[in-house]
Every structure is written in C-alpha cells, then in structure tokens.
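*Asks:* sequence and predicted model, in that order:
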Amino acid sequence: MIVQDVINHLEELAPLAYAEDFDNVGLLVGNKNTKVTGVLVTLDTLEAVVDEAISENCNLIVSFHPIIFKGLKKLTGKSYVERVVMKAIKHDIAIYSIHSALDNALQGVNDMICNQLELTNKRILIPQSETIKKLTTYVPKKEAETLRAALFKTGAGSIGNYNDCSFNVEGYGTFNGNENSNPTKGEKGSIHTEQETKITVTYAKHLESQVLQTLFKTHSYEEVAYEITTLENKNQNIGMGMVGELSKPISESDFLAQLKTKMNTKCVRHSAFLNKTIKKIAVLGGSGSFAIQAAKASGADAFITADLKYHDFFTAENSILLADIGHYESEQFTKNLLVAYLTKKITNFAIILSKTNTNPVKYF
C-alpha cells in the first residue's frame, strides 16, 4: 500500500472538493507514491507527534489540522511549523491534512459530536451550495441504456435516498463532418440525421472527472456534445455544523453538566440561562461564531461550538443558549473517527491513534 491508497480511502469519506476555500488540505509533505509502513492519526502535527510516528515506525501522519496553513518562505527551524516540516522530511514522513473537508462531511466532525451527545434526527446546519452539477448529453437511442448504466456506476444520478435518477427525451440530432472528421454514424461531407436520446443526470461535483471520463469512453461519437451546469440547490448531505435532538428535554443546568462530561471538557463558557428546557441542539466543531444566526434560525435551543468572543455571547439575545466548550475539546474525537474508519478500510497493518495531547490551552 502506498500513501495515495490511504488518501483515496480518506477522500471517499471527505472529498477535498468540499473543503473551504481558505483551507490548506491534502498531502502537505511527502511523496504520494511512497510505500506505507504505518499510519499515525492525530488532531495536530507537532514535533512530539513526528517523534511518536518515528518510534511507531509510521511514515504517514494523518492530521486533522494542517501544519502548513500559510505559505512557508523559509525552512530555518525558527518556528514550530518549520521544525515539524524539517523533521518530517528528514525522516521521510508524509503528512496529510483533512481539516474542513471532514468538517463538511456528513459523517465527519459534527456527526461525531452528535454521536457523543446521543442526538437523533440529525441534519446539516449550513448546507453547501453549488456542489451539485448537472450533465446533459445526446446519444444514439440504441446506446442510451448503456450510457445511463455507465454514468450511474460512477455515482451520477443519486439524489438523496434515490439512485439511477435521470431525465430522458427522444429527438433527432443532425451533423455534417468535414474532411478531417471520422464519424461513427453517417459519412463525412454529408448531413446525417440520427435518432437520439437526450440524457440529463445530476452528480456531486467531486465526481466530475470520473463522470466525464466515463461519458467519453462509453459514447460512440467522435465528438461528444454535452453541457455541464452548476446548480444553486443546497446539498443536504454536505456542509458545516449539524442539528439534532435529545431523546427528551432536560434543564439547562443538566444539559451543561452532561455536555461537560460527554465532551470531556473542564470548562463550558455559556450565555445567560433562558429558563427553558433543552431538546434541539446545534453543533459546530472548532470556531463557530459565524454559525450563531444559522443555529437560531434552525430553532435550536442550544448551540455548542468553540472560540466565542465576548460580544458573541450577546448575540444569543435571549433566544438560544450558547455553549463554548473549547476548540480542542470540540474536535478531540475526530481522530477516533478517522482511526475507526481507516481500520475498516485497511486491514494489513495497524492504524495507530496518537497518544500525544496537542491541546495548546491549559486550565488552572
């Protein structure tokens, strides 16, 4: 198994196409064709983590946060980032970051928080837009079934709980190939009329390369006519945050006590109590102040996130209970998620959960 094989598994779970534009995800250090000796999974890649990888004979570190976020102009060892990169290169250790791609995945960071809190009826809090594409193409009628089946096999035509979805219209196509053409239907230099089927399918944008390769490989025409449109529809399976429900309403104080225990945090900063019960809960791992309004609009009784500033708590405006559990604490179970996932996908060697606590925040 090479590094790229592990990456392929990870990107089935969280395609990088859905990472945020500001982010730096993917293979940050190393060669994708390197043979893997072991995989170490961590939340952050620090020097201690690289040392742990060396001792465990792991030459691939799968990290949630990217160690390289902004451009590096020098590698002199003056900063912790430079030292990590230098040590990783020196010991031929690859580093891969999944970050906001996993934030936006249906079974990612926020789903893990919901599971920790035993929430049900889960859905995405802020669905991504412009992630659904539509392909329209024209194929000889006799070949339509074959082409549809090939496109469906790539994952095209999947909508929610339905697969093999398409729209088809029959008509007539005309074309006239010039002296340089090599038509598979009709003859060059003559107008040809072909009974065709217009096929329309939607697909997730990360599948585009595979969908187009399949279209060109399966279609019989020398020149394939097709159109691609980006839809504005919200994608209910991709996006930031989640909303779920407790099995039964509980008091605000009981909710915070349970939150502190289940999320293994020493401190919960929260807005003023509203003197009402908590049942519907919005969550967003990491810095989530930008999602406060979305949490309120969802009808959530409480919003769990991290890195709220002083004035963010005022925006609760007596309509929602805001709970800041800490950045590390909100994402700490992410590495467990990745280890469990990769262990199912890769059985010929162990996937190791890093024992290094990378939380930079301490409590007194």
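*Replies:* Happy to help now that I have it.

*Asks:* rest of the way, CA atoms for contacts and neighbours
*Replies:* Will do.

*Asks:* so how far is Tyr310 from Lys73?
*Replies:* Going from Lys73 to Tyr310 by C-alpha to C-alpha, to the nearest Å gives 35 Å.

*Asks:* just Asn233 next, same as before
*Replies:* Distance from Asn233 to Tyr310, counting by C-alpha to C-alpha: 35 Å.

*Asks:* of those two, who's got more company?
*Replies:* Asn233 (13 against 8; other C-alpha atoms under 10 Å).

*Asks:* comparison target below:
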Amino acid sequence: MLIEEVIQHLEVLAPTAYAEDFDNVGLLVGNSNTTVTGILVTLDTLEIIVDEAIENNCNLIISFHPIVFKGIKKFNGTNYVERVVMKAIKHDIAIYAIHTALDNALQGVNDMICEQLGLINRRILIPQSGNIKKLITFAPTKEAEQLKTKLFKAGAGAIGNYTNCSFSSEGIGTFRASDKANPTLGEIGKTHYENETQIQVTYPKHLERIIIKALFENHSYEEVAYEITSLENNNQHIGMGMIGELVEPMEEVSFLKHIKETFKTGCVRHSELLDKPIKKVAVLGGSGSFAIKNAQRAGADIFITADLKYHQFYEAEKRLILADIGHYESEQYTKNLIVSYLRKKISNFAIILSDKNTNPIQYL
C-alpha cells in the first residue's frame, strides 16, 4: 500500500478541504508514492516520536498537530521543529498532519470527547458554512435518469440523512454545431432543438473533482453545459465543537470531578458555579475560547475546552460554567480514534498507537 492510499482513507474520515484556513494539514514531509512499511499515530510529532517510528519500522507518522505550522527558512537543527523534520527526512519517514480537518469532522475530535463523557443527542456546535455546492446541468431527457444515478453514485445529492436528492425540470435546449464540432445530436451548421432536463444536485465541496469527473464521463454531449455555485447554507455535519446531553443530570461538583477523572488532568480550571444541575454539555477540543458565545446560545450548562485566559472566564456571565481541562487532555483520545479507524480500513501492516506522552505542560 502506498502512502497516497492511506491518505485517501484519512480523507474520508476528515477531508482536508474542511480544515481551517490558518492551518497546515496534509502530507508535510515525504512522498505520497512511497510504499508503507508501518504507521505510527501520535498527537504531536517530536524527536522521540520519530525515534519511536524508526524503532518500529514505521515510515509514516500520522500526527494530529502539524510539526510545521509556519514557514521554515533554514534547516540548521537550531529548534525542535527543524530537528524533527531533518531526522524524518534522513530516515525516509513521512509525516501527515490532520489537525482541524479532524476538529471539523462529525466523527472527529469533539465527538470523541462526547463519547468519553457519555453524551447523547450530539450535534455540531458551530456548523461550517460555504462548503456546500450546487451543480446545475442539462441533459437529453431520455438520458437524465441515468446521469442522475451516476452523479448520486459519485456522492452528489446527499443531504443529512437523505440521499439521491435532486430537482429536475424539463424544457427545450438549442445549439448549433460549428464545422469543427463532432456533435452527438443534430447536424453541423443547423440549429438543433432537443427535449432536455435540467438537473440540480448539491454536494460537499471536497467531492467536486469526483462529481465533475462523473458528469463528463456519463454525459453524451461533446460540450457539457453546467454551472457550479457555492451555497452559504450551514453544513450540520461539518464544524467546530459539539453539544450533547447527559443521560441523567449531574450536580456541578460531581460532574467537574467526573471530567477530571475521565481526562486524567492535573486540574480543572472553571468559572463560578451556578448551583444548578448539569444536563446540556458543550465541548471543543483545544483552544476554544472563541466558541463561548456559541455555547451560551446553544443553552449549554457547561462548556468544556482549553487554553482559556483570565478575563475570558468572566464571559461565562453566570449563564454557564466554563471548564478548562488542558489542551493536551482535551485532545488526548484523538490518536485512539485515528488508530481505531485505520485498523478497520487497513489490516495488512502495523498501525501503532504511540505510547509517548507529548504533553508539554506538567502539574505539580
């Protein structure tokens, strides 16, 4: 199996098209045409992780956080980023980062947090907008159903829990072929009138190349007429954070202790307690202060995240509890998620869960 084939599996779980603009995801080091000998999955790529990959004969590291985030102008080994990249290249080890692509995935980082807490009725906290597209095309009416079927098979027409969604309308199309054309219908130099069906389907933007390929391969016209537009609709299956509910409400302190135990954190920093039971829980792995208002609007009793600053705790406004459980702690189960997913997809070589703790923060 090539690295590219592993990447294709990861793209199904967490398409890089949905990563945040500021992020650096994908294959950061290495050649995608390299044959895989083994895969090591980690939260962070440090020198000890590269050493672990060498020891286990793994030439592909899948890391949640990208080791290269900003541009590197020199490779002198003067900092840990340069040393990691240099050692990986020296030992022909590729590094793939998934980061906010997995943050935004429906079954990604935040779903894993919800799973650990036993939350039900989960949904995306901040649905992403602008990643749904619409294709409009025109086909001879007698071919329209077959073309729609091919587009559906390529992934078009899926809306939430529904598939094969489309809208069609019929009319008369006209065209005149020039002497350089090779028309499948009509005659050169004469205006042709054809009973046509207009087909409209939506699709997620990461499938655009596949959708257009299916359109051209299954359309009979020499020149295919089509339009693509980007929709501003929120995608309820892609986005940051999640919100869910406890099966049974819990008292505040008891729930905070439950969080501390579940995520094995040195401490839970939290805002003022409100003396009311916890039922609705919002979560966002990593630095999530930007989502405080979203958690409030969603009616959360508590918002679990990390990297909150002093003054941001005031933003709780006695409307919910803010709980900072630590950056590493909030994302620690992510590598388990990736390993579990890949082991279901790939069984012919080793997929190893790194046993190294890469948390840079220690507690006394």
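*Replies:* Yep, that arrived. Bear in mind the structure is a predicted one, so any value in this text is a computation, not a measurement.

*Asks:* report the TM-score for the pair.
*Replies:* Here the superposed chains carry a TM-score of 0.99, computed using TM-score structural alignment, normalised by the length of the first structure; 364 aligned residues with a C-alpha RMSD of 0.5 Å.

*Asks:* burial count for Glu52 of the second structure?
*Replies:* 18.

*Asks:* who's in contact with the closest residue in space to it that isn't next to it in sequence?
*Replies:* Counting by C-alpha to C-alpha, 6 or more residues apart in numbering, Ser354 is the residue found nearest to Glu52 of the second structure once chain neighbours are left out, at 7.7 Å. Going by C-alpha atoms under 8 Å, 6 or more residues apart in numbering, Ser354 of the second structure touches Leu40, Val41, Thr42, Ile49, Glu52.

*Asks:* could you point out the longest strand of the first structure?
*Replies:* Ranked by number of residues, the top strand in the first structure under DSSP state E is strand 234-250.

*Asks:* mean per-residue distance, the following helix or strand past that strand versus the second structure.
*Replies:* Sequence-wise, the next helix or strand beyond strand 234-250 of the first structure is helix 252-262, with elements assigned using DSSP states H and E. In this overlay with the second structure, the average offset of helix 252-262 of the first structure from its partner residues is 0.5 Å by mean C-alpha distance after the TM-score superposition for the first structure.

*Asks:* any idea which helix or strand comes after helix 252-262 of the first structure?
*Replies:* Sequence-wise, the next helix or strand beyond helix 252-262 of the first structure is strand 269-270, with elements assigned using DSSP H and E.

*Asks:* give the buried residues for the helix or strand following that next one.
*Replies:* Beyond strand 269-270 of the first structure on the C-terminal side, the first helix or strand identified by DSSP H and E is strand 278-287. Judged by neighbour count using 16 or more other C-alpha atoms under 10 Å, the buried positions of strand 278-287 of the first structure are Ile278, Lys279, Lys280, Ile281, Ala282, Val283, Leu284, Gly285, Gly286.

*Asks:* which bit of the first structure covers stretch 239-250 of the second structure?
*Replies:* Residues 239-250 of the first structure are where stretch 239-250 of the second structure aligns, taking TM-score structural alignment as the criterion.

*Asks:* can you count the residues close to Val62 of the first structure?
*Replies:* Val62 of the first structure has 29 neighbours, counted by other C-alpha under 10 Å.

*Asks:* next one: Val361 of the first structure
*Replies:* By other C-alpha under 10 Å, the residues close to Val361 of the first structure number 8.

*Asks:* what's near enough to touch Val68 of the second structure?
*Replies:* Residues touching Val68 of the second structure, when contacts are defined by C-alpha under 8 Å, 6+ apart, comprise Asn24, Leu28, Val81.

*Asks:* oh, that last question was meant for Tyr162 of the second structure, not what I typed.
*Replies:* With contact set as C-alpha under 8 Å, 6+ apart, Tyr162 of the second structure has no partners.

*Asks:* I figured Thr184 of the second structure hits Val224, correct?
*Replies:* No. Under the criterion of C-alpha atoms under 8 Å, Thr184 of the second structure is not in contact with Val224, lying 11.5 Å apart.

*Asks:* helices of the stretch 51-200 of the second structure, start to end?
*Replies:* For the stretch 51-200 of the second structure, applying DSSP state H, counting those that start in this stretch gives helices covering 80-90, 99-103, 109-117, 141-153.

*Asks:* just those: most buried one?
*Replies:* Each of the helices of the stretch 51-200 of the second structure was assessed for mean neighbour count using mean count of other C-alpha atoms under 10 Å. The highest is helix 99-103, with a mean of 27.
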